[in-house]
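Any chance you could fold what I've pasted below:
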Amino acid sequence: MSSSALPATASPAPLSLRQVLLCSALIVTVSMGIRHGFGLWLQPVTMERGWTRETFAFAMALQNLAWGLAGPFAGMLADRWGATRVLQAGGLLYAAGLAWMATAATGLGFAASAGVLIGVAQAGCTYAVVYGVIGRNAPAERRSWAMGVAAAAGSFGQFLMVPVENWLIGHLGWQPSLFALALLALAILPLSLWLREPKTAAAHGGMHAQGIGAALREAFGYRSFLLITAGYFVCGFQVVFIGVHMPSYLKDHGQAPEVATAALALIGLFNVFGTYAAGVLGQRIAKRHLLAAIYLLRSVVIIVFLAAPLTPWSVYLFSAVMGLLWLSTVPPTNAVIAQIFGVRHLSMLGGFVFLSHQIGSFLGVWLGGVLYDRSGSYDIVWWISIALGVFAALVNLPVREGAIARPPALGQPA
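From the prediction side, this is the model:
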């Protein structure tokens, strides 16, 4: 629906920013917190089912790919019909996918549940959808900060949920634990009701009358959008490889299971500070410079980690520093998209950029399993991650952050 179809007097009141941030934070805490601990299931699932690590890794890779592929469509629906309906569908699919994941007895069933169904669910209840609501209800001068708050909440969910999931597995077993998480995922449904915008808000919001096709042609014909998209591919490759394979990497090198649990929890804890800081810094410095620095620092941190003796304390230090850089790319990436193109199609365009992230995630987690099974080591994938970090730093530097020029009839983005 275009803004031209609205009455001239239409001026929908935005939601309270405090309400938007609180509900978005809780939703992202649940949705991202659950998925962050999936690496804890790798060994119990593969040992009981008699599967290879590649089987588990392929399902996780498929999850990230399905999430990415469904993301633009979830964004389109949220931009057109509002976020609440999409969030509720995502919450229901998440719960169903976790329950099916617990009972899947074949690699195909596991790939369909843990991979496809949960991946589609995540597209409907994570960043792309809630960032659309935030973008429409936060003033432009506070948008990067607001997105940083939501990302920090997702990071807190990672910190909170990893020890909870580890405790559930240890006390209930891996299958009942997944059923418990399925019940938790249903909390997204009532929370989404507080993000219901006025009927005209998503379609109007003061935006121009640009349609979906025109928005896509404009974005994909704009060099800076392609550069941002290429950089986000690297983000997905790095974080999902580490998040899924770190527990097994540490166990292979003689570290106790508690070290891996603490490592994932530390990543989540320090990610809270890193994502919030990125949101604040995105208001003060060029976002392209911030993104380039984050990607380059990731490569440096990985090199130091591989070069140093592997001890519990070296793992904890690596996890803390990497946590600061973990999802710190999310607020500046989405904020710069809104800055260039406006917020009318923010969920959809963010979904397409996120698709690149998820293709990277697919390759990171899948190659981790494949190359480990073939070489008995994760070394090759670590060095691929380092090279990609340098690449992402370089491609973000030429990004032009100013609002894209449009004909006067279309107006300018906020």
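
switch to C-alpha atoms for all contacts and neighbour counts from now on
OK.

Name the secondary structure element that contains the residue lying closest to Thr229 once chain neighbours are set aside.
Nearest residue to Thr229 in three dimensions, chain neighbours excluded: Val353, at 4.9 Å (CA to CA, 6 or more residues apart in numbering). Val353 is part of helix 346-375 when elements are defined by DSSP states H and E.

Tell me the helix or strand right after that helix.
Assigned by DSSP H and E, the successor of helix 346-375 is helix 379-396.

starting at the chain centroid, how far to that following helix?
Offset of helix 379-396 from its chain centre (CA atoms, centre = their mean, to the nearest Å): 19 Å.

outside of it, which residues touch it?
Under the criterion CA atoms under 8 Å, 6 or more residues apart in numbering, residues 227-228, 230-232, 234-235, 237-238, 288-289, 291-296, 298-300, 302-303, 364, 367-368, 371 lie in contact with helix 379-396.

one more to line up against the first:
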Amino acid sequence: MKTSLPAKAVPVGLVLLAAAGTFALTMGARQSMGLFLGTLNSSTGLGLASISLAFAFGQLWWGLTQPVAGLVADRIGTGRVLVLGVLLVAIGTALVPHMHTTAGLIFAIGVLAAGGAGMAGPSVLMAATTRLVPPERRGMATGIVNAGGSFGQFVFAPIAQGVTAAAGWMASLYTLGVITLLALPAAWVLRGHSALPAAAAGAAPAVREKAGVVIRRALADPSYRLLCAGFFVCGFHVAFIATHLPGVVASCGLPPSVGAWSLAVIGLFNIVGSLAMGWAIGFQHGRWRMKSLLSLVYAARAVAVLVFMLLPKTPAVMLGFAAIIGFTYLSTVPPTAGLVARFFGPANMATLFGIVMLAHQLGGFLGAWLGGKAFELTGSYDWMWYADIVLAVGAALIHLPIREQRVAPPTMATVIGE
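Purely as a prediction, here's the structure:
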């Protein structure tokens, strides 16, 4: 079995380019799929709820793949996982135009594209970055990687809209699939797996725990469970907006270009939010508590949605709302990943952050699916916005009891003692 490269073997800038670039390409393709929801509905005649189910399954499967992909990456290496993931994203995206049933769309969007994006997603990329970047630079590094996903959304949404206008929606999906393949070289840069950290002088050596033991120890920690619950809410919010914001724009009588640019603006301002959050959690080794920053982000979302509901729906209001939401959109990822690393260290980071991402995507499944159901039943998205406000307030509150301290792993001495 190959061991991971030491951090000094790969320049930090190259690590960040590879990880952020991969996230940009896979996230950009996924987050642009909402632009095709209406077209798929018209083309297949399946109904908005059925197509939303395919998108919702994709949210769920993206989450389900992350703990497994993280476990594999922790044990046998990041490179192979990333190659397979990128290939699946490209294949699944290109197959979407050829699927005319709900099961077919679930297979292309939900299993292939979303599963591949999960393999080449945050749990594996954040863990590789944590492994290859010095501890004092990890906060900003995770912010940069997260900003990569936002940059992908900012770039892909206008590209998808432009290619659709010029050559049709099928050509647009083919284009997105091909562009995703540009992430393949990053697998070589990020190859390797998490090695056991060296013991401090005079301390008992750490031992490699079995995956089941690691997971049980994490789930027994109340702070880790609260973190998962908060990220569930984040997934509900992000998936609803990514899937249905173009539909929200259409229901307000605004042109499709406003929907595409709204998604792009979310991506642009999330770059700012992600970098700002990465700086905040890394500033002077974390002057601000990560749990407090998370509470602030969720509270800001609740206020933003409430104000949006009270304002008239004009292009300027829609783009302004997208900017505010974008700033908070995925800025939750760096402090959430930072807390997982603080609780349990880097050795099992991909596995344990993958479980947190699974909670995120369970919320994402509900956000994507219920958005379509709510619109079919009521003719509007209002009840989804109400639910989002309540959940965001709840998420802001449940982060406050989190204890930001290391959960000590077993040592060889404790194992022998047992």
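
For the helix holding Val353 of the first structure, buried residues please.
346-372 (16 or more other CA atoms under 10 Å).

chain center to that helix: distance?
Centroid displacement of helix 346-375 of the first structure relative to its chain, using CA atoms, centre = their mean, is 11 Å.

try stretch 325-343 of the first structure
12 Å.

now swap in stretch 308-325 of the second structure and tell me
How far stretch 308-325 of the second structure lies from its chain's middle: 23 Å, per CA atoms, centre = their mean.

Ok, stretch 260-280 of the first structure next?
The chain centre lies 14 Å from the centre of stretch 260-280 of the first structure; the measure is CA atoms, centre = their mean.

and that stretch, how far from the second structure on average?
Stretch 260-280 of the first structure, aligned to the second structure and superposed, deviates on average by 0.7 Å (mean CA distance after the TM-score superposition for the first structure).

What's Val407 of the second structure aligned with over in the first structure?
Using TM-score structural alignment, the equivalent of Val407 of the second structure in the first structure is Ile404.

make that Ser50 of the second structure, sorry
In the first structure, the residue paired with Ser50 of the second structure is Thr55, using TM-score structural alignment.

Within the helices and strands, which one has that match?
Assigned by DSSP H and E, Thr55 of the first structure falls within helix 53-81.

Superposed on the second structure, what's the mean shift for that helix?
Mean deviation of helix 53-81 of the first structure relative to the second structure after superposition (mean CA distance after the TM-score superposition for the first structure): 0.7 Å.

Could you find the residue nearest the spatial middle of the first structure?
In the first structure, the residue lying closest to the centroid (CA atoms, centre = their mean) is Tyr127, at 6.1 Å.

sorry, back to before: who are the packing partners of the next helix or strand after the helix holding Thr55 of the first structure?
Next in sequence after helix 53-81 of the first structure, counting helices and strands by DSSP H and E, comes helix 83-103. Packing partners of helix 83-103 of the first structure (3 or more CA pairs under 8 Å, 6 or more residues apart in numbering; DSSP states H and E): helix 53-81, helix 107-110, helix 118-124, helix 127-137, helix 174-185, helix 188-192.

if we compare those helices, which one ends up closest to Ala151 of the first structure?
helix 127-137 (7.8 Å; CA to CA).

okay, and the closest one goes to which residues in the second structure?
Aligned by TM-score structural alignment, helix 127-137 of the first structure corresponds to residues 122-132 of the second structure.

mind checking what Pro176 of the first structure lines up with in the second structure?
So, by TM-score structural alignment, Pro176 of the first structure is matched to Ala171.

One more: Ala74 of the first structure?
Checking TM-score structural alignment: Ala74 of the first structure goes with Ala69.

Assess the claim that that match and Val81 are in contact.
Yes: using CA atoms under 8 Å, Ala69 of the second structure is in contact with Val81, at 6.7 Å.

who has more neighbours, those two?
Using other CA atoms under 10 Å, the more surrounded residue of Ala69 of the second structure and Val81 is Ala69, with 27 against 21.

Roughly how far does that one sit from Tyr386 of the second structure?
Applying CA to CA, to the nearest Å, the value for Ala69 of the second structure to Tyr386 of the second structure is 35 Å.

Leu290 of the first structure -> the second structure?
Checking TM-score structural alignment: Leu290 of the first structure goes with Leu293.

ok, average deviation of the helix or strand hosting its match from the first structure?
Leu293 of the second structure belongs to helix 290-310 when assigned by DSSP H and E. When the first structure is superposed, helix 290-310 of the second structure averages 0.3 Å from its matched positions, counting by mean CA distance after the TM-score superposition for the first structure.

from the middle of its chain, how far away would that helix be?
That offset, for helix 290-310 of the second structure, works out to 18 Å (CA atoms, centre = their mean).

And stretch 17-36 of the first structure, by the same measure?
12 Å.

again with stretch 282-301 of the second structure
With CA atoms, centre = their mean as the basis, stretch 282-301 of the second structure stands 18 Å off its chain's centre.
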